[in-house]
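A.B. asks: Sequence first, then the predicted structure, then my questions.
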Amino acid sequence: MYNKESMQDMQKRVDQYISQFEEGYFSPLSMLARFTEEIGELAREVNHQYGEKPKKSSENDNTMEAELGDLLFVMICFANSQNISLSEAFAKTINKIETRDKDRWTRIASQEDNNE
């Protein structure tokens, strides 16, 4: 079983890892390219699982979990390189979504009772 780390802990752990190398973080453009590559790998896994494209017998066993982990690592690297707190970014975004989209979707009946 893996430890559950806070986003702040994850950002610190990634920074400690990257800081041991002279190269440090990649440039923002390189990280965006890497992020795009990882999105493509996730898309491939989703297509294998839910789409019409089965895996070739020669393809490695990857999972959506592994690809999401790769994306998270690259996102943390990107945020760290720009001195962005992902916890703060998430807090701002979820507040915006909960406010802007609070009446956008059809609520489940039991959820409506709890929100009144």
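C.D. replies: In hand now; what should we look at?

A.B. asks: switch to C-alpha atoms for all contacts and neighbour counts from now on
C.D. replies: OK.

A.B. asks: Go ahead and confirm residue 39 touches residue 70.
C.D. replies: No - with contact defined as CA atoms under 8 Å, residue 39 does not reach residue 70; the gap is 9.2 Å.

A.B. asks: Tell me where the protein has helices.
C.D. replies: With helices called from DSSP state H, the chain shows them at 7-18, 28-50, 64-81, 86-100, 109-115.

A.B. asks: Pasting the second one now:
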Amino acid sequence: MESKRKSMEEMQQEVDQYIGQFKEGYFSPLALLARLTEELGELSREVNHFYGEKPKKSSEEEKTMEQEMGDMLFVLICFANSLEIDLEEAFDIVMNKFKTRDKDRWTRKEQGEINHESN
């Protein structure tokens, strides 16, 4: 299933159009936080199955981390939309924080290492 890449703004609009067709609209912030927590638990379970010591039972449905992250993203977008938060702006704020406050927190790679890994 190939599709065009979407900006966060486009994703927020798509979710808003989807939710907007239902009378119930967005859930309350508390309900959305509970759903986000539930989805995080499902992602955690998948990570534990793949990287941890707990293999899946043969009766368990096959899910992927990609699906679980998609579920989390959908709920996060619902949460942001319900509070009228622009996630692109929120992302820019947090990246600025990391680039300034944490700029010397970790050991930087040499320029050659960075270029080599991106090829």
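C.D. replies: Noted; the coordinates are in hand. The shown structure was predicted, so the numbers you read here are calculated from the model rather than taken from an experiment.

A.B. asks: Which stretch among the helices of structure 1 approaches residue 1 of structure 1 most closely?
C.D. replies: Comparing the helices of structure 1 against residue 1 of structure 1 with CA to CA, the closest turns out to be helix 64-81 (14.6 Å).

A.B. asks: Give me the buried positions along that closest one.
C.D. replies: 67, 70, 71, 73, 74, 75, 76, 77, 78, 79, 80, 81 (16 or more other CA atoms under 10 Å).

A.B. asks: By how much does that helix deviate from structure 2 on average?
C.D. replies: Here helix 64-81 of structure 1, set against structure 2 after superposition, deviates by a mean of 0.3 Å using mean CA distance after the TM-score superposition for structure 1.

A.B. asks: and that helix, which stretch of structure 2?
C.D. replies: Here helix 64-81 of structure 1 aligns to structure 2 at residues 65-82, judged by TM-score structural alignment.

A.B. asks: got a list of contacts for that stretch?
C.D. replies: 11-12, 15-16, 26-29, 32-33, 35-36, 39-40, 42-43, 46-47, 86-87 (CA atoms under 8 Å, 6 or more residues apart in numbering).

A.B. asks: Kind regards, and thank you for your time.
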